[in-house]
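Participant: Next come a sequence and a model predicted from it.
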Amino acid sequence: MRTQKQRRNQVSRLIIPAKNANLTPKKGIIMSALYQALPAVDKLLKTPQGEQFVAEFGHSATVSVSREMLQQAREHIKRHENLPHFLQTDEATFQYIRQQLLLQQQVNIKSVHNLTGTVLHTNLGRALWSPAAQQAALDAMQGNVALEYDLAAGERSHRDNYISDLLQQLTGAEAACVVNNNAAAVLLILATFAQGKEVIISRGELIEIGGAFRIPDIMAQAGCKLVEVGTTNRTHLKDYRNAINENTAFLMKVHSSNYQICGFTHSVDEQALAELGKEFGIPVITDLGSGALIDLKQFDLPEEPTVQEKLQQGLDLISFSGDKLLGGPQAGIIVGKKALIQQLQAHPLKRVLRCDKVTLAGLEATLRLYLQPEKITEKLTALHLLTQTIAQLQAQAEQLKVRLENRLNADYVIAIEPSEAQVGSGSQPLARIPSIAVTIAPATEKMPTKITALFARLLALPQPVIGRIERDKIWLDLRSLASLDRLLDSLETL
C-alpha cells in the first residue's frame, strides 16, 4: 500500500496544493486531498500551454476537453484512490489535453482502402464515383449551377428535368424523377398512389434490407394496407387475381436482389402481372433494387435484370438505386409512365425527399457515361473494378506482397492466393467473382493473436486498410481496391 506522501508526490507542481502536505494517510482524507489537488479549468487556461491551446484550437474546445479530463480524473480517483497517469506531471497533463484536442479535429468519415472483396460495400459507401462524376460534383460545390433554371428559355424549370431527359433516352421510359434513395422512392410511390388503399404483393417478396428497411413497415408508414398473396416459396397469377378488389391501388413486385429462394419455387413474371394489371386498370410497380442499365453477362458478371427489360415487359413504374450497379451517387430513381411520374412530382413528400445539386450533378455525369456503352468499363469506376482480369489483379498483388514483406517481420507469412469477391449491396448474394488476394498468416500456430493485432494496426493507419479475417488469415482482396499506389503509400507507416 502506498503511503499518503507517495501518493502526493505523484501530483504535478501545477496541481498539488501545499496545504495538504501534513495529512495523515487515511482513505477519506487521501481521496479528499486528491480531489482538491485537481486544477481548476481557468488555472489551466492561464498557463502558457493553456493559452497556446486556446490560440490553436479555440477557447470552447480547450475548456470542453479540460472539463472532460477532470471528470475522468474524478472517476479514476473514486475507483483507484490515486491520480490518473495524465495528471502525474504537468507535462503529462498538457500532452493529454493536446492529444484530445487533436482527436477532436480528426475527420471520422475518412477515406479507407477497401480490400474486403465486396466492391459495392454498403458500410464503406457503396459505388465509387467515376472521375467524371467527381468533377461534376466539385463544379457544383464550387459555384452556382442551373439547377432549376432553363438556360434556353431563360426561365425557371424543374430540377429533375435534366436527369429525366437522360433516363428517357437510356431506358425508353416516358418520364422519370429522382429522390435521395430507393427506400424514399418506394415510400413516395406508396404515399402517392396507395394511401388508404390496398397493395397486393407476394408473401415471398416481403423483404427486409439494410438495418431497418422492411416492406411491411414502409407500407404502414405510407398509410396503405398490405395484402399478401401466395406463399413464401410459391405464388401464382391466380393469387393476385383473387385478391384484386375495388380498393386495390396497385400490384407490386420486389426484385429479390439481396436474397434467393431456391428449390420448389414459383413466381409470376412482370409481363404476366402487367397484363393482369391492364385487365383491371391497375398499375403494376416494381422495386428493382440494384437497377442495372446494361447487360452484365457480356462482362461475365452475374446476371441482373435491366431497367430496360422490365419496362419492355409493360411495367408502369420501376424504382431503383443510383449507388449500386448504376455506379453513381446515392439516389432513388423512378422511371415509367408520364402521368404517374407527374403525380409523384406533385406529392408534398417529393420536395422532402428531393436530391441536392451535388447529387444531381454527379448522377447526370454518371448517366452520360452510359451514352457510350463501349467505353463504360473504362470510365465507370464500379464496373471497372468488377471487370478487372485475374492477370491485372495478380500484378497488383505482387506489388502489395513486396511492400508487406518490407514492412512486416518474420512473425508473418505473406502469400498470394485465389479469392472470391462479390458485387455487394444486395446484388446477387450467392454469386462469387474470381479474384486474387494477398494473405497474411502467423508464422506459427502459437501466434493467432498476431493476426488480430495486425488487423487492428491496419485499421489504425491514417488511411485505414480494411480487409477480412478468414481461416486465421488476413485476406486483402484486390478486386475492390480503388488505388494500388495510394495503398502502397499508406503501408509505409505500418
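Facilitator: Perfect, I can see it now. Residues are numbered from 1 along each chain as shown.
Participant: from here on, contacts and neighbour counts on C-alpha atoms
Facilitator: Noted.
Participant: For the helix or strand encompassing R8, buried residues please.
Facilitator: Assessed by DSSP states H and E, R8 sits inside helix 4-9. Using 16 or more other CA atoms under 10 Å as the burial criterion, the residues of helix 4-9 that qualify are Q4, R7, R8.
Participant: Please compare the first structure with the one that follows:
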Amino acid sequence: MSDARRLIPSLERLLESDAFADILEAHPRGLVVQHLRTELDRVRRELSDGKGSVVEPGALPRDVEDPQLYAVGVEERLRVSATPSLRSVINGTGVILHTNLGRAPLADSALDAMASVARGYANLEYDLEAGSRGSRYDHCTDLLRELTGAGGALVSNNGAAALVLALRTMAFGRAVLVSRGELVEIGGGFRIPEILESAGATLSEVGSTNRTRLEDYRAGAAKSDPALILKVHRSNFRITGFTEEASLGELVGLGAELGVPVVYDLGSGLLADPERLGLPREPGPAESLAVGADIVAFSGDKLLGGPQAGILLGKAEWVDQMRKNPWCRAVRVDKTALAGLEATLQLYRDPETALREIPVLAMLSASLEVLRERAETMAASISGAGVAAEVIEVTSVVGGGTYPGVELESCGVRVGSREEGADPLAARLRGACVPLVGRVEDGAFWIDLRTVLPWQDTVVVDLLSRHTGP
C-alpha cells in the first residue's frame, strides 16, 4: 500500500506540460496557478477519506497522473470565475417588480442616458452656463416639481435613505408619531422602528394594529411633544375586517393644529393613472401633496419605472434643510441614476408615451389578448422543436411591496413532462447562458408572458428548445 496522493504531479510539472500551454497563453500565469492549486486540493481530497489514510493505487482513476485531468478542471474554473456574478436574467415569474430580480427594467431612453454620462465626463456638479460649480440635485428638480406640483424636490440613492434623511432633518432627537398599524417591515429585515432609531428619532406609537383614530394621534402628541407625524403606506400587506385609520387629510389638519409637519412615506409613488393600468386608485405623490403633506417620500425603481433612487417632494423650506444636512452627502445619488431618472421623468410629460415606453407601465397595461397571442406563438414554436408546450391562463402580481392582494389576469406557457419533473428543468434554465427564472407548479415549468419583455420571446423559445428534453 502507498499514499495515493504521491501520484499527483507537482504544480510546476503540470504548468510545464503541453496540456497547459494554451491556457497559459490565454490567461495570466498567477490566475492559472491560483486555480490549479485549488484543483490539486480537490483531487487530493477525493483521493483521501479526509483523514490522510492510504488508498490502494489500483482504486485510483487511470488519469490521475495525466496533466489533461487538471487542465480540464482549471479551464472550467477559469470559465466560471470569468462569468459575471450580476447578470441579466429573463423574468418569467409574473412578478412585475420582482425585488430579487432588480425591480423595474428601464426604458430605452433611460438606458441611453445612463450610458451617455457613464462613458465619459458629465456636468454632474457643473453649471455649464455660468462656468462654475453646480449641484447634482438641480438635474431632476424642475421635472419633479412640474409633474407633481411640489415646492421642492430632492433625490437620494434609495427609498429608505430618503426617509432617514427626512427624519434626521426634521425630527433628530425628538419623537415621531406613528400608528401601530403602520410599523411595517420594508424588506431585508428593516422595520420602521429601526429606521427611526437610525435616524436619531424616537418612536411614539399610537392606536392599535387594526384601528387608529385621529384622537389617538392627538393623545400621543399630548404625551410626547412630537417633531412630526409620520404616515406609512401599507404597501406590502393589507389589514381587513374591523379596521379604521386616520386619513392623510385628517393628519394634515392635526399637524396644522399642533404646529408639526406631516411626512408621508408612499413607498412606490405611482405617477401614472392607476385606472389605465388596471389598478385600484390610490393616492400618488401629486395627490398627497395637494392634500397638504409637508414631505412625501417614495422609490424611483418601483411603479415609477426608473433606476434605484429615493425621491423627496414637498415644501421648499424642508427640502432646503435636507440638502444642507451632512447626511445628504452620505446618501447622495450618482450620475448614472440621475441620468436614468431624468430620462424616465421626461417620458411622463406625455402619459401615452409613458405607458408605451416605460416597461413597468407597459407590462401593467398589456392586454390579455396580446399576451395570449404571444403565448400561442411561443407554444407553437416550442412544440415545433419537439418539446411539449401548452398555453395556460395565469395571474400576475405587481410585487415590489406594492398593491398587495391585487392580481392581474395573464397568459403563459407550460412546458416539461411530469415524468421528469419540473425542478431539474428549472435548475437547467437558471444555469443557462441567459438565465430564465419561471414558476414550478403542478409538476411543470410555467412562464408568465406579462413579465417577459416582447423582444425576449425568441430567446425563451431557444432556451426551452435546447434545455427541455422531448
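Facilitator: The structure has been received and is ready for your questions. Just so you know, these numbers come straight off a predicted model, no measurement behind them.
Participant: would you list the buried residues of helix 4-9 of structure 1 in TSV and tack on distance to F280 of structure 1?
Facilitator: Shown next, in TSV, are the buried residues of helix 4-9 of structure 1 (distance: CA to CA, whole Å):
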residue	distance to F280 of structure 1
Q4	89
R7	86
R8	87
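Participant: any idea which strand is longest in structure 2?
Facilitator: As assigned by DSSP state E, the longest strand anywhere in structure 2 is strand 402-415.
Participant: so the helix or strand just after it corresponds to what in structure 1?
Facilitator: As assigned by DSSP H and E, the chain's next helix or strand after strand 402-415 of structure 2 is helix 422-430. Helix 422-430 of structure 2 lines up with residues 451-459 of structure 1 when matched by TM-score structural alignment.
Participant: who's in contact with the longest helix along structure 1?
Facilitator: Secondary structure of structure 1 read by DSSP state H shows that its longest helix is helix 59-80. For helix 59-80 of structure 1, the surrounding residues in contact (CA atoms under 8 Å, 6 or more residues apart in numbering) are 31, 34-35, 38, 41, 44-45, 50, 53-54, 82-84, 87, 97, 100-101.
Participant: can you tell me which residue in structure 1 aligns to L111 of structure 2?
Facilitator: Following TM-score structural alignment, the counterpart assigned to L111 of structure 2 within structure 1 is Q134.
Participant: can you confirm that match is in a strand?
Facilitator: No. Per DSSP: H, G, I helix; E, B strand; the rest coil, Q134 of structure 1 lies outside any strand segment and is helix.
Participant: Work out for me the element the residue lying closest to it once chain neighbours are set aside sits within.
Facilitator: Among residues not flanking Q134 of structure 1 along the chain, G362 sits closest, at 6.5 Å (CA to CA, 6 or more residues apart in numbering). Assigned by DSSP H and E, G362 of structure 1 falls within helix 357-369.
Participant: Would you mind pulling the contact partners of that helix?
Facilitator: If you take CA under 8 Å, 6+ apart as the criterion, helix 357-369 of structure 1 is touched by 129-130, 132-134, 136-138, 140-141, 145, 147, 162-163, 166-167, 322, 327-331, 375-376, 379-380.
Participant: Tell me the residues of structure 2 aligned with the helix holding R8 of structure 1.
Facilitator: Going by TM-score structural alignment: helix 4-9 of structure 1 matches no residues.
Participant: I appreciate the help and will end here.
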